[in-house]
Structure formats: C-alpha cells, structure tokens
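Q: starting from these lines, generate the structure:
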Amino acid sequence: MTNETSQDQFEELSLEALEADGDLAADYLEGLLDIADLDGDLDIEVRNQRAYVSVNGGDTGLDALANPDAVQALQDLTRLAVQAKTGRFTRLIVDIGGSRDARAQQLTSLVDAAVAQIAAGKDEVTLEAMSSYERKLVHDEVAERGYVSESIGEGRGRRLVIRPA
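A: Model (predicted):
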C-alpha cells in the first residue's frame, strides 16, 4: 500500500471549517502556553486539507517542547480539544519551533539511507516506528523516488518497509 490513509476516510472540510479548526487549536495552545508561562507566536495555515498551527519565537522554554514526543503529545491533546468543540475528528498538525521541518529533513535522510541500501542489493529496508503523519511524509518521499512502501505493525510500533518498485 503506497498511500496509507486514503482521503475517503475523512470528510472533505471547507476552508472555513479548516480555519475554524486552526483557530480553536491556537486558542487551546495559547491557553497551555499561558499556564506554562511560555511565550510564543502562533501562526495558522491551511494546506492539503489540514490546519497547521505553528508556535514560534518565544523564549528558550519553548525549545523543551520542540522534541518529537512533546510535539506529538501536544498535537494529540490539541486534536482532542478541537474535537470536543466541533464533534468531529480533526487532522490538524501542530509544530513547535520548526520541529516538523527538522523532522521532515531527518525522514528524508532515512529514505536516502534506505534507497542506498536497496541500490546496494538489499531486497527491502524496514524503518523505525513513527507517527501516521511521519509515515505519510515517508510514503510520499518514497513514491517520488520510484520505490514502494508499506506500513506494517500496530499502534505506536507501526513502521514502514521500503522496496524497489
């Protein structure tokens, strides 16, 4: 399977609904930052049928939240808060201090290494466990390079296997 999450599983939302999700998420995150006494500027963007909320700037305390596990936890909490307000699942993405871009670069490096191993004769390469968002990024990167990928495993242990086409 090259595209793990088909668009059919999620209802298409209007731009207004996606922007509203982003606003609700930003309000929730702003409240959390206030409780933690952290500063940060919130930016909301809509692309690829997702609301993206980024927290940037601020002080060095924000850096502690920029690790992948903390960002994923904040994203999960924020999604639940938005879902509680709207009554529907949201696919919003939370980014802290550019951590999503940094992780995307790491994932590209993982794909580089996997492709090199396949080019050297390996039949397949299994990558580390990662979130559904990260797996989606890797699926797309692998497909762009002309290889195929498949998700295997369950829950937090779900990972990708990359093979030649």
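
Q: CA atoms for contacts and neighbours, from now on please.
A: Will do.

Q: does the most far-flung residue of the chain relative to its centre belong to a helix, a strand or coil?
A: Each residue of the chain has a distance to the centre, and by C-alpha atoms, centre = their mean the biggest one is for G121: 31.0 Å. Each residue gets one of three states, and G121 gets coil by DSSP: H, G, I helix; E, B strand; the rest coil.

Q: could you also give me the structure for this next sequence, so I can compare it with the first?
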Amino acid sequence: MGKDDKVITTQAVEEFFSQLEVEGNTSVEIDEDIVSVLLDTKESGIVIGYHGEILESIEIILSLIISRKLGRFVRVSVEVGDYKKNRSAYLESLALQMKEQALQDKREYTIPHLKSWERRIIHLFLQNDEEVVSQSSGEGRERVLVIRPR
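A: This next block holds a predicted model:
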C-alpha cells in the first residue's frame, strides 16, 4: 500500500470512530492487505463489548469501508485496551492446560465458543508441538477446537 492508501485509511478510521462518538487516539499501520488499528480510549469496554462481539463487528464494518475506498479487500484488526493481546495470552495458557489434560488422560479435549481468530491463535501456538495436534471441527456457531494427542 502506498502513502495515499495510508492517508485514506487513516481518515476512514478517524471518521468512523468520530461518527460513533468514541473519543480517543488512533494509529494505523498497514502491512500488505492487513490494516492494524490501535485505539486508545477511555471507552474501551463499550468498543469491545461482550466477549469482543462489538469489536468484531467494528472490524468487519471498517474492513468494508476501507476496502470500498481502496478498491480492493483489506482485513482490519482493531486493538483496544490490549484486549486482543491479553486474550491471546489467555488462549495460549488455555491451550497448554488442554494439552496437558489431553496427554494425561490420553484423549481429546474440545474448546467451544471460540471466534475464528481465537481458534487461529491456538492452532498457531500448537502447530509445531510434537505431542498434540489441534483441529477445528463443526460448522458455524457449533464449531469447536479439538486438541488431541498425536
């Protein structure tokens, strides 16, 4: 992405949060077709929502807005109040617990109710593990992450 793309993207992000009347500072980084937005606001709880549902919706809407303005698809990731960073650390800890449980009991364990980006965090965390394998199973809201011994 060029310099103009960053200007267009930054303006779109700032206008979006302004329309939502969310006060705070934003910074935008662009890497290939991924736009990373860092939002520093006192209203982080409102922006994140219950289990990150509002944040996920914001990412989808921003992706549509920016993609339309740039004429090509871009993925948008928004970090607010270290939510994703903290959630990633928790998910890695959970993956380790489930791994130990699976190895100890010699059976598979499932983790339900994860968003796709959360499943991806665990898959990437365990991808080079020699003792267990992770996979996603099911469709839609019934999709679960399975951790089982190799």
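
Q: got a TM-score for the pair?
A: Once superposed, chain against chain, the TM-score is 0.81 (TM-score structural alignment, normalised by the length of structure 2); 147 aligned residues with a C-alpha RMSD of 2.5 Å.

Q: circling back: what do we get in structure 2 for the residue farthest from the centre of structure 1?
A: When structure 2 is aligned by TM-score structural alignment, the residue opposite G121 of structure 1 is D105.

Q: and what of S132 of structure 1?
A: Checking with TM-score structural alignment, S132 of structure 1 has S116 as its match.

Q: now swap in L29 of structure 1 and tell me
A: Taking TM-score structural alignment for the superposition, L29 of structure 1 sits opposite V13 in structure 2.

Q: could you measure from the residue nearest the centre of structure 1 over to A113 of structure 1?
A: The residue at the geometric middle of structure 1, judged as the C-alpha nearest the mean C-alpha position with C-alpha atoms, centre = their mean, is Y133 (3.6 Å). Using C-alpha to C-alpha, to the nearest Å, one gets 20 Å for the distance from Y133 of structure 1 to A113 of structure 1.

Q: same thing with D34 of structure 1?
A: 41 Å.

Q: can you give me the strands in structure 1?
A: For structure 1, strands defined by DSSP state E occupy the ranges 41-47, 50-56, 93-96, 125-126, 147-152, 159-164.

Q: what's the most buried one of those strands?
A: Here the criterion is mean neighbour count by mean count of other C-alpha atoms under 10 Å, and of these the winner is strand 93-96, at a mean of 24.

Q: to what extent does that strand diverge from structure 2 after superposition?
A: Mean deviation of strand 93-96 of structure 1 from its aligned counterpart in structure 2 after superposition (mean C-alpha distance after the TM-score superposition for structure 1): 1.5 Å.

Q: packing partners of that strand?
A: Counting contacts by 3 or more C-alpha pairs under 8 Å, 6 or more residues apart in numbering; DSSP states H and E, strand 93-96 of structure 1 is packed against strand 50-56, helix 68-86.

Q: any idea which of those is most buried?
A: For these, the highest mean count by mean count of other C-alpha under 10 Å goes to strand 50-56, at a mean of 22.

Q: report the angle between the axes of that one and strand 41-47?
A: Here the directions of strand 50-56 of structure 1 and strand 41-47 differ by 160 degrees (axes from the mean of the first three to the mean of the last three C-alpha atoms, to 10 degrees).

Q: ok, and what's touching strand 50-56 of structure 1?
A: Contacts made with strand 50-56 of structure 1 from outside it, assessed by C-alpha atoms under 8 Å, 6 or more residues apart in numbering, are listed as 18-19, 21-22, 25-26, 40-46, 91-98.

Q: tell me the counterpart of S137 of structure 2 in structure 1.
A: Applying TM-score structural alignment, one finds that S137 of structure 2 aligns to I152 in structure 1.

Q: many thanks, have a good one.
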